[in-house]
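Asker: Give the three-dimensional model of this entry:
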Amino acid sequence: MKLSLNIQPLNSWINIKNEPLIISGPCSAETEEQLLSTAHLLAATGKVSVLRAGIWKPRTRPGEFEGIGSIGLEWLKKAKEQTGLPTAVEVATAKHVEEALAAGVDILWIGARSTANPFTVQEIADALKGVDIPVLVKNPVNPDLSLWVGALERINNAGITKLGAIHRGFSSYEKSAFRNEPMWELAIQLKTLCPELPIINDPSHICGNRELIPYISQKALDLDLQGLMIESHIDPSVAWTDAKQQVSPAALEELVDRLSLRKAESKNEEFVDKLADLRKQIDKIDDLMIQKLGERMAIVEQIGIYKRDNQVTILQVNRWDEIMQKRGAMGKVLKLDPVFTEKFLELVHGESIRKQTLIMNEGKAAANVAEASAPVTVETLPG
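Answerer: Prediction:
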C-alpha cells in the first residue's frame, strides 16, 4: 500500500547549491559570535545549502543546556543576511513555530521526541495552517514507522506540501558503535511507501561521534537519500552540546569532497541490459528460495503431527544448536555475514515453531471455542 501525500519535489522548494543537499550548522546556537563565525566558514566551503542551528534544545535531563532561546533567532537572521544561506531550526511547540516564522526562518523541522507524541505534532500542525514553508519530520525516537508516517500525515493535512523526512536513527538497548541504530530498513520502508517524499539523513545523531559520519553519509547517499544534515561547530571541542558528533567547517568540506554521488538510474544501454539480466537471475533464485521454504514448512507440519501423536515437545534444543552450527559454518564458507545467517535461521525457526504450535493445539483450540460458545444455564454456574 502506498502512502498518499500531497507534496512538492525537493528541488522546487529549496535551492540546492551542489548535490547532495547539505544542511549544516551548530547543534546549538551558543553565542552570536560562535554562530556567525561558523556560518561564514560554512558558506565559504560552497558545499552547504542550508544553515541549521538549535535554538530550543529538548534535553533528556533537566539542568543541561536547553538552548539560548528566542534571542538566537536574531543571530540566525543576521547570519542569513551576511551569508545568503537560508536557515532551519527545530520547533517543538506552537509558540516556537510563531517565533521562527516571525524571524524569517526558511525551514522548520520536528525533532524525534516531538514526532513520538501525536499531541505535540498536532499542535505544531495547527500552528502551520495557512503557512507555506518547508517542514522536515525526524523519525520518532523508537522504531515505529506508523508514528513517523502519522506525523507526516498530520503536517501534510495542515496544508504543508513542501514536506520531507529526516532519518536520524532509533534508540536501542543493545550496545553498538552508534548513538542511534540506523535501522535502514525503516527508512527504506518509508521510501517505498512514498517514493516522492524527500528523505534527509542525519549522520550526526546516528553516529554520536564524528569518526563514523563519513561512513554513514556515504551509505545514506548509496541508498538514494536526498541529502545530509551534519552538525558543524567552529570549535567542536568546546561545544556546549553534543561536542563529539560535531565537525569543524573545514572537516565538513573535506568530508563532502570525499563522498561519491551515484545516480539512481543510468541511461547507458549496456548497463541497463546487464542489470536486467542479473535481476532476472535473482528473480529465479528468489522464486526457488520461496518454493524451497514452502517445501520445508510442509515437512515441518508433518514433524508437528508426528510429535503431537507421540507426545514430544516442540522445541528440541539439541537439534536447534545443530542447525545453527552447521548452517552457520556453511554461511561462512559462502561468505554470508554471520549476523544475517543467524537472523535468517531464527526467522525460519520461529515460523517452524509457530506452525507446530498450531498443530499441537488444534484439538484444544476447538474445545475452547466449543466451551466458550456453550449456553450458560443455572446448572453450569458454580454453586
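
Asker: Could you use CA atoms for every contact and neighbour count after this?
Answerer: Fine.

Asker: how about the host helix or strand of residue 215: buried residues?
Answerer: Assigned by DSSP states H and E, residue 215 belongs to helix 213-222. Within helix 213-222, the residues that qualify as buried are 213, 214, 216, 217, 218, 219, 220, 221, 222, counting by 16 or more other CA atoms under 10 Å.

Asker: List the residues that contact the nearest residue to the fifth one once chain neighbours are set aside.
Answerer: Beyond its immediate neighbours in the sequence, the residue positioned closest to residue 218 (CA to CA, 6 or more residues apart in numbering) is residue 259, lying 6.0 Å away. Counting by CA atoms under 8 Å, 6 or more residues apart in numbering, residue 259 makes contact with 214, 217, 218.

Asker: Tell me the one of the residues you listed nearest residue 373?
Answerer: Nearest to residue 373, judged by CA to CA, of the contacts of residue 259 is residue 217 at 58.7 Å.

Asker: residues touching the residue nearest to that closest one when sequence neighbours are not counted, list them.
Answerer: Nearest residue to residue 217, sequence neighbours excluded (CA to CA, 6+ apart): residue 203, at 6.0 Å. By CA under 8 Å, 6+ apart, the residues touching residue 203 are 168, 213, 216, 217, 228, 229, 230.

Asker: want to put them side by side, so please do this one too:
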Amino acid sequence: MKNSKQLRTWLDDMQLEHPLVIAGPCSAETEAQVLKIAHELKDSDVNYYRAGIWKPRTRPGNFEGVGALGLKWLQKVKAETGLKTATEVANRAHVELALEHDIDLLWIGARSTVSPFIVQEIADALQGTDKIVLIKNPVNPDLALWLGAVERLKSANIQNLGVIHRGFSTYGKSKYRNNPEWQLAIELQTKFPDLPLINDPSHITGKRDMVFDVSQTALDLNFDGLMIETHTDPDNAWSDAAQQITPETLIQYTKDLKIRKESITEADYTKELQKLRAQIDVADNQLLENLGKRMLVAEAIGQLKKEKNVAVLQSKRWNEILGKMVLEGEQHNLSEEFILKLFKAIHQESINHQKQILNG
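Answerer: You can find the predicted model right below:
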C-alpha cells in the first residue's frame, strides 16, 4: 500500500475546524442510557457517537454487550440527535448487522487486529463498502501486523480507512493501562502521513484523570482526532468504569485542548527552528558514534569471555549498571521508564555482539 492524499478524503470532506471527535459509552447498556448520553453530546464537537454493542472481554463472565438490540438504539440516536454512529465489529455477522442498521463508522478492535484471519473475514464482509472503517492497533506493539490489517481492508476496495492508536499491553509495571509507545504511532504516521490517525486516550490511560493529558500529547503529535469513552454515570458503568468521563467533562476538554499549527512560514521562527534542529542532528550523530564505540568495547569483552569460557550474561553487573543509569538519568531530567527502555535495548544489542564473538 502506498501513501496517497486519497486516504484522508473522507476526513477532509468533513471540513472540520477541530480534530475529529468520536465519543460515547464503552458499552451500550440500556436504551435510556444510550439516548441520554447522546442528547448531552449532540450540540458539542462530537462527530460520531460510539457505543460498544459486542464486548470481547478478557475473561468470560463479565458483561459482553447487549448484542444486536443495541443497534436499534443507535438508530434512534441518529434519528433524535443527528449524530452519526459508530461501533466495533469482530466478525462477519457483526458487520452484516451493523450495515443492516446503517451504522456510519465501524472499527476493528485490538484483539481482532492481531488475527489476520479475523481481519480478512471482516474485510470480505465489508468488500467495497463506503462506510468509514478504523483499525485499532494490535494488542502487542507490532507495526507490520497493524499495517497488514489496513492493507487487507484496502485490498477489499474499502476506501475510507483510518487507524486508532489505543496503546499496547505490557507485562511490566506502568502508569498506563496500555503503554502508548508513541514512537510506533509516529513511525506509522511517517510511513503513511495521509492515513487518518485517531488517538484513544481512554484505553491508553485506563484512568479518567489522565485522559486530558494523553489527548493533548496526541494533538501535539498531529493526530487527526480522538476517541473518548463518555458516560453520564461513569462510576457505575457496566464496563471500563474507571476510564470514562462525563459528557460535561468531554465538552470542557474540547474547549481546553490546544490545537497547534503543523507548520508556520514566519522567517524568524523558521530560522530559529533550523538552528535548533541542527543542534539535535549533531547530538544524534554523537549519540550514534558513542553507541558504536560502546559496541566495540562489548565485542572486546566478548572476545575475553570466549578466551576464558565465561557466560555472556553477568546479572550482577547488569543490575548495577541499570541502577546507576536510572540515578544518572534523574540528574538529566530523564524518566526511569525511558532509561530502562533505552539501556535494556543497548544491553540486548551488546549481548548480540558478544554472542556473535562467542559463536564465531
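
Asker: TM-score them against each other, please.
Answerer: The TM-score (TM-score structural alignment, normalised by the length of the second structure) is 0.91; 359 aligned residues with a CA RMSD of 2.3 Å.

Asker: give me the number of residues near the alignment partner in the second structure of residue 293 of the first structure?
Answerer: If you follow residue 293 of the first structure across to the second structure using TM-score structural alignment, you land on residue 291. Around residue 291 of the second structure there are 14 other residues, counting by other CA atoms under 10 Å.

Asker: Check residue 96 of the first structure too.
Answerer: When neighbours are counted by other CA under 10 Å, residue 96 of the first structure comes out with 20.

Asker: Could you do the one 5 residues further on as well?
Answerer: Using other CA under 10 Å, the number of residues around residue 101 of the first structure comes to 17.

Asker: try residue 172 of the second structure
Answerer: Residue 172 of the second structure, neighbours per other CA under 10 Å, totals 5.

Asker: Pull the contacting residues for residue 2 of the second structure.
Answerer: Going by CA under 8 Å, 6+ apart, residue 2 of the second structure touches residue 192.

Asker: mind redoing it with 10 Å?
Answerer: Under the criterion of CA atoms under 10 Å, 6 or more residues apart in numbering, the neighbours of residue 2 of the second structure are 151, 191, 192.

Asker: List just the nearest of the residues you listed to residue 107 of the second structure.
Answerer: residue 151 (14.8 Å).

Asker: In terms of helices and strands, where is the closest one?
Answerer: Here residue 151 of the second structure is assigned to helix 143-155, by DSSP H and E.

Asker: right, and the helix or strand after that helix?
Answerer: That would be, after helix 143-155 of the second structure and using DSSP H and E, strand 161-165.

Asker: From the contact counts, what lies against that following strand?
Answerer: Counting by 3 or more CA pairs under 10 Å, 6 or more residues apart in numbering; DSSP states H and E, the packing neighbours recorded for strand 161-165 of the second structure are helix 9-12, strand 105-108, strand 132-136, helix 143-155, helix 182-191, strand 197-199, helix 201-205, strand 225-229.

Asker: average offset between the third one and the first structure?
Answerer: The one in question is strand 132-136 of the second structure. For strand 132-136 of the second structure, the mean deviation from the first structure after alignment is 0.6 Å (mean CA distance after the TM-score superposition for the first structure).

Asker: Kindly report the same for the fifth one.
Answerer: Taken over the aligned residues, the distance from helix 182-191 of the second structure to the first structure averages 1.8 Å (mean CA distance after the TM-score superposition for the first structure).

Asker: what's that helix aligned against in the first structure?
Answerer: The aligned range for helix 182-191 of the second structure is 184-193, by TM-score structural alignment.

Asker: ditto for the third one
Answerer: Strand 132-136 of the second structure corresponds to residues 134-138 of the first structure when matched by TM-score structural alignment.

Asker: Also the second one?
Answerer: With TM-score structural alignment applied, strand 105-108 of the second structure matches the range 107-110 in the first structure.

Asker: Quick check: the matching stretch compared with the second structure, mean distance?
Answerer: Mean for stretch 107-110 of the first structure is 0.8 Å (mean CA distance after the TM-score superposition for the first structure).

Asker: Remind me which helix or strand the match of residue 293 of the first structure belongs to.
Answerer: Counting by DSSP H and E, residue 291 of the second structure is part of helix 267-308.

Asker: Quick one: closest of the helices and strands packed on strand 161-165 of the second structure to residue 38 of the second structure.
Answerer: Of those, nearest to residue 38 of the second structure by CA to CA is strand 225-229, at 12.1 Å.

Asker: The closest one: what's the following helix or strand?
Answerer: Next element after strand 225-229 of the second structure (DSSP H and E): helix 247-256.

Asker: tell me the angle of that next one relative to helix 211-220?
Answerer: 30 degrees (axes from the mean of the first three to the mean of the last three CA atoms, to 10 degrees).

Asker: what range in the first structure does helix 247-256 of the second structure sit on?
Answerer: Going by TM-score structural alignment, helix 247-256 of the second structure sits over residues 249-258 in the first structure.

Asker: What residues of the matching stretch count as buried?
Answerer: Those would be 249, 252, 253, 255, 256, for stretch 249-258 of the first structure by 16+ other CA under 10 Å.

Asker: Disregarding flanking residues, what is the spatial nearest neighbour of the second one?
Answerer: Among residues not flanking residue 252 of the first structure along the chain, residue 232 sits closest, at 7.3 Å (CA to CA, 6+ apart).

Asker: still on that earlier bit, the residue nearest to residue 217 of the first structure corresponds to which position in the second structure?
Answerer: Per TM-score structural alignment, residue 203 of the first structure is aligned with residue 201.

Asker: That match and residue 313 of the second structure, how far apart?
Answerer: 38 Å (CA to CA, to the nearest Å).

Asker: what's the answer for residue 341 of the second structure, then?
Answerer: For residue 341 of the second structure, the distance to residue 313 of the second structure equals 18 Å [CA to CA].

Asker: likewise residue 20 of the second structure?
Answerer: The value you get for residue 20 of the second structure to residue 313 of the second structure, if CA to CA is used, is 49 Å.

Asker: now stretch 338-358 of the first structure: how far from the chain's centre is it?
Answerer: When distances are taken as CA atoms, centre = their mean, to the nearest Å, stretch 338-358 of the first structure is centred 25 Å away from the chain's centroid.
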